[in-house]
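Colleague: Sequence first, predicted model second:
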Amino acid sequence: MRVALLTEGGYPYLTGEARLWCDRLVRGLEQHEFDVYALSRSERQEARGRVGLPPNVTGVRTAPLWTTDDRTLHGAGPRGGRGRGARRRFLACLAELAEVVCRGTGPGPDSSDPDDMADRFRNALHGLAELARAEGGLVGALRSEAAVRTLERACRAPGAPAAVRAARVPDLLAAAGLMERALRPLSLDWYGDGALGSADLCHATAGGPAALPGLLAQHFAGVPLLVTEYGVRLRAHYLAAGEAGLGAPARALLASFHGRLAAEVYREAALITPGNTHVRRWQERCGAERAKLRTVHPGMAADRFAEIGERGYDGRADASGTLLWVGRVEPAKDLVSLLHAFAEVRAAEPGARLRIVGTAAEGREAEEYLTRCRALAARLFPGPDPADGAHDDGAVSFEEIGGPGVPDLADAYAAGAVVVLSSVVEGFPISLVEAMFCGRATVSTDVGAVVEVIGGTGLVVPPRDPGALAEACVALLRDPARRERLGAAARARALELFTVEQNVAAFRGIYLEIVSHCPVRRDALDEAGEPVPFAHPAEAHVPGRWAASASTAEAAATPSWAGRETDGRDRLKGAAV
């Protein structure tokens, strides 16, 4: 089958989210053809290049979310004078969208009919998408003065919640700009035949903007949508709005908008595959039907850790009494609490050592945090400078993967007696799964999907509690037999649940299941224009409600005030490669 893989800020770029998982999925399902539709988040990400793609990736189309430059976007669509009819339709759709978004900013549950509000949000999206397809992209229009005034009227309307009634011009400009970024897929030319319209299945690797092309492909061409989330994308939007220093009205508008968009994605998806129970709970709170949810744990490569896992603990790890932390150095990892906890561990076990193995810090905030942690370690453990990387001499060392002390990540796990995770925020804890592959006992904070991943194979303590963290570490350092039992159980659990093989096998079955329940939308022809025998699975002809005409569903979803445009005057907004 032909699968459209929809990504945001990751694959096929060298940096970003879910790139390794996407690459393993595509290579593992080599019998299928993949077309990648990627939204990039920064110019720096694009400049770093892309990963090598396997032969079954037949095409890549990209579009930036980080710029509004007309030359980069190849046109910004209608700008005021394109036509009075198009302008009226645009403002009507935007007014509908803005009113629904503002209604969702109140302190309690929306008092309006939730189904009615969801339908209005969907109709507004479809109306904007149809206008963009007929008249050109909407980037300029969604950032125009008319758009900002439309949003302002919705915020000032009688009955508008207090959360947005006091919105000032900077709040409105910020909210309009960020909502336009999320709606950027509306302005792309990805929805006709030869693009998403020709796919058998759209697989979005996240909710939000990544899944929006899938919603439109379903609307325009009846293509089924599968949504996979290994992190809580909606939560990430909430945190980003707070970190950006936006005012309270702008944050309220953006929270409502992203919540509405997430609910629409979950509502229209054929199937939703959260990576863990933590993500699943968020999806259910946003309205995802339980019948559509199926947990599929992310797959990780276990081969690189096989030798260490089979060997188990050796004399080097047991004798060293070493605590190991592995990850990206950033405030959410709470290394400050870890260092304070290790001070208590050191008091109880003077020979204990702590190795902090991290990837290179990126960005000013990460560099400042690393400097702060180094300074705290030097103050808590005077003597040899922990910043010099000479972990054989000091109680605490800061090292980088690929450096003198850590030529390979597997070497770090081999020398660690206990692997520690001290995060206050965590999605799927990759370092814990790696430690489990290596057969190492772990101590973790109870955040994100940690308890689900660990099961009963490690110790779990509350976050931001250095005393509890220290007590658990000391207990394992003093009990080698318990460490070995927990490590063996952890390895067995990881090999059963978290390998690439189980992940690929799950999606192989899910792809076939979704496509078999969807109607045949076109005839399959060979290069000579002749029908291809057995091109459609027999299951596609099984009668049932899923076999209803896609055009009927499309017509029912079309807003009465938007008008249906079918002239197909698409304008290229993404760069096809």
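Modeller: Received it, and whenever you're ready, just let me know what you need.

Colleague: switch to C-alpha atoms for all contacts and neighbour counts from now on
Modeller: Noted.

Colleague: In contact with Phe498: list those residues for me.
Modeller: 297-300, 433 (CA atoms under 8 Å, 6 or more residues apart in numbering).

Colleague: Show me what stretch 85-98 is in contact with.
Modeller: Outside stretch 85-98, the residues that reach it (CA under 8 Å, 6+ apart) are 78, 80-81, 120-121, 124-125, 127-128, 131, 135, 146-147, 150-151, 154, 561-562.

Colleague: just to revisit the earlier point, now the contacts of Phe498: which count as buried?
Modeller: Neighbour-count burial within the contacts of Phe498 applies to 297-300, 433; the criterion is 16 or more other CA atoms under 10 Å.

Colleague: Okay, and which of the residues you listed map to helices?
Modeller: Val433 (DSSP state H).

Colleague: Tabulate the buried ones among the contacts of Phe498 in CSV, adding columns for distance to Arg87.
Modeller: Listed next are those as CSV, based on distance: CA to CA, whole Å:
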residue, distance to Arg87
His297, 46
Pro298, 45
Gly299, 48
Met300, 50
Val433, 53
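
Colleague: Among the buried ones among the contacts of Phe498, which one lies nearest to Leu29?
Modeller: Within those, the smallest distance to Leu29 is 13.3 Å, found for Gly299 (CA to CA).

Colleague: show me the contacts for that closest one.
Modeller: Gly299 sits next to 21, 498-504 when contact means CA under 8 Å, 6+ apart.

Colleague: which secondary structure element contains the spatially closest residue to Gly405 that is not a sequence neighbour?
Modeller: Nearest in space to Gly405, with sequence neighbours left out and distances taken as CA to CA, 6 or more residues apart in numbering, is Glu399 at 7.1 Å. Using DSSP states H and E, the element containing Glu399 is strand 396-400.

Colleague: next one: Phe342
Modeller: Here Phe342 sits within helix 335-348, counting by DSSP H and E.

Colleague: Check it against this one:
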Amino acid sequence: MRIGLLTEGGYPYVSGDAGLWCERLVRGLEQHEFDIYALSRSRRQEEDGWVPLPPHVDRVRTAPLWTSEDDGVAYGRRARRRFTECYGALVGAICAGTGADAASEGAAADLPDRFGSALYGLAELAREQGGLVGALRSDAAVHALERACHAPGALRTAHEARLPDLLTVTAHLERALRPLSLDWYGDDGLGAADLCHAAAGGSAALPGLLARHFSDVPLLVTEYGVPLRSHYLALGPGAAAPAVRALLGAFQARLAAEVYRRAEILTPGNAHARRWQERCGADRARIRTVHPGMDAARFAEVGEAPDRADPDTLIWVGRIEPAKDLISLLHAFAEVRKEESKARLRIVGAPSGPEGAAYLGHCRALAAQLFPDEAEGAHAVGDNPVSFEEIGGPEAPTLPDAYAAGAVVVLSSVVEGFPIGLIEAMFCGRATVSTDVGAVVEVIGGTGLVVPPRNPRALAEACVALLRDPERRERLGAAARARALELFTVEQNISAFHGIYLEIVSHCPVRRVVLDEAGAPLPFATPAESHVPGRWTGPTARVLPRTVPGWATASPVRATPLAAAEGA
């Protein structure tokens, strides 16, 4: 099977989102052939290069999202009129209000079709004319957006958009729509794939939508985060004007809805992401939750060894930033010390950027204020009940060593997606106390204590309960490790996607002739279902090349002996 893996800001680059997950997926499914189609986010990412790729990755095609030069394409009169119509329909669907803002219920219900038709119309124009960069930056694009903002039934906030707002939104749309101008969708690209697998929603899934539109390639979308939620959080009140936030939020919501509507299967990484998908219109019947796979082997020595941790020590591990709410944790620990005078708290982690560094300084100052009689030597374990450390230091040389040092692992976050650190603690067989945010309850599943966020008293009571009960800690830790090994390993993740690949292809067989190295037709190279007359293949059993209306017939695809064996 040939898989077109679509990424944005991740694999195969050395640094980036979901890079490690994609690396494990590709290497774990070596029976398939992979083509990588990657959108990069920065010049530095491209300069850092790629990770070493396995031999069954046939090709890698990349394109930058962070920069784009004018393609120099000059549209004629008809092409300009066509662009104005398609782009006007697109921004019209973005600006159109819903509920009280909508002109009519029928118009609101028609928005997904209007947005999708306009999107694919622009893609077809780019394919015929050679690119959209100049057109998307043109005055015509700004004027079309302005008309849409002032059209009857438009969002109330859109009516307030001024020229700087229109220019900002136009620039954002040009960046987001750059995949429409790529040359990835022919028979020498995604058109030859059996399946497109987008490693995220949003821009990463856009090439998959176009491959589906032009060549009927089925699309699988995996979301371990929620791009739409991330967009809302990133574009907060201090980041942009209200009209800009409303219009860009509407665009991202329309794009997410189109992705969810067209994908054969969606694989959220947790129930939290699944609920977002359902609220954006995803069909529950096409959703399969697949938890991220993590390497359990690195934690095996700690998880399987007898518990030698300090029975009075609480451990927190992670990136230091405001969302982790270490302030509440410190206040909770002050309550713990009133009940358990020998208790210690070790905070292990590095700050995340300048904001994290400032937050770490605030936490250090608070710890000194809460424990004034023990403030000397506040950075060393044993001199102060609270210590701040980093992985690689003498007290925590490795990540497993950090988890092994304490009897109870604490998570105090107020915002959390999928709690990776919590699963690492479970692999180590540690009892945990966590706040009820994100996918925490789904991950814990009854093997740890969960308390409300921003509630230091509840956090303290749960920690004291476990510090006083070693048998309960041992029982919860063993149950947590068993649960993690069952649900959150690399092996279960790879097995799940292998089954999903086969499920999709069995319902969407590839319609093309496959040739061997000698140029002869390769027997059994396509799924057996494609030879059975029916709704997939029409009245004849003959296997035909996939064709695109208005375009040349797809050229034959040559297969390797590995593909022949897998197809048979």
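Modeller: That came in fine, so what should we check first? Just so we're clear, the structure is a prediction, and the values are computed from it rather than from any experiment.

Colleague: sorry, back to before: overlap between the contacts of Phe498 of the first structure and the second structure?
Modeller: Retained in the second structure: 297-300, 433, out of the contacts of Phe498 of the first structure (criterion both residues aligned by TM-score structural alignment, their matches' CA atoms under 8 Å).

Colleague: From the residues you listed, pick the one nearest Pro533 of the first structure.
Modeller: Closest to Pro533 of the first structure, out of all of these and judged by CA to CA, is Gly299, at 34.9 Å.

Colleague: Trp325 of the first structure and Leu421 touch, don't they?
Modeller: Yes - the pair Trp325 of the first structure / Leu421 is scored as a contact, 6.4 Å apart, by CA atoms under 8 Å.

Colleague: The two: which is more packed in?
Modeller: Per other CA atoms under 10 Å, whichever of Trp325 of the first structure and Leu421 has more neighbours is Leu421, with 28 against 25.

Colleague: Nearest residue to the more buried one in space, please, no chain neighbours.
Modeller: Nearest residue to Leu421 of the first structure, sequence neighbours excluded (CA to CA, 6+ apart): Ser444, at 4.6 Å.

Colleague: The one you found and Thr457 touch, don't they?
Modeller: No - the criterion here is CA under 8 Å, and Ser444 of the first structure misses it with Thr457 at 11.0 Å.

Colleague: top helix in the second structure by residue count?
Modeller: For the second structure, the helix with the greatest residue count under DSSP H is helix 242-262.

Colleague: so where is the helix or strand just after that one in the first structure?
Modeller: For helix 242-262 of the second structure, the following helix or strand on the C-terminal side (DSSP H and E) is strand 265-268. Per the alignment by TM-score structural alignment, strand 265-268 of the second structure matches residues 271-274 in the first structure.

Colleague: Need the contact partners of stretch 500-517 of the second structure.
Modeller: 194-195, 218, 264-265, 521-522, 525-527, 529-530, 536, 543-546, 554, 556-561.

Colleague: whoops, stretch 55-72 of the first structure was the one
Modeller: Here stretch 55-72 of the first structure makes contact (CA under 8 Å, 6+ apart) with 26-27, 30-43, 73, 76, 139-140, 181-182, 184, 188, 573-577.

Colleague: give me the number of residues near the corresponding residue of the first structure for Asn493 of the second structure?
Modeller: Using TM-score structural alignment, the partner of Asn493 of the second structure in the first structure is Asn503. Close neighbours of Asn503 of the first structure, defined as other CA under 10 Å, add up to 20.

Colleague: For the helix or strand where Asn503 of the first structure lies, buried residues please.
Modeller: Using DSSP H and E, Asn503 of the first structure sits within helix 500-516. Neighbour counts using 16+ other CA under 10 Å place 500-504, 507-508, 510-511, 514-516 of helix 500-516 of the first structure among the buried residues.

Colleague: Comparing that helix with the second structure, how large is the average distance?
Modeller: After superposition onto the second structure, helix 500-516 of the first structure sits on average 0.8 Å from its aligned residues (mean CA distance after the TM-score superposition for the first structure).

Colleague: Check which element follows that helix along the chain.
Modeller: helix 550-557.

Colleague: Please identify the helix or strand for the aligned residue in the first structure for Leu209 of the second structure.
Modeller: In the first structure, the residue paired with Leu209 of the second structure is Leu215, using TM-score structural alignment. Using DSSP H and E, Leu215 of the first structure falls within helix 212-221.
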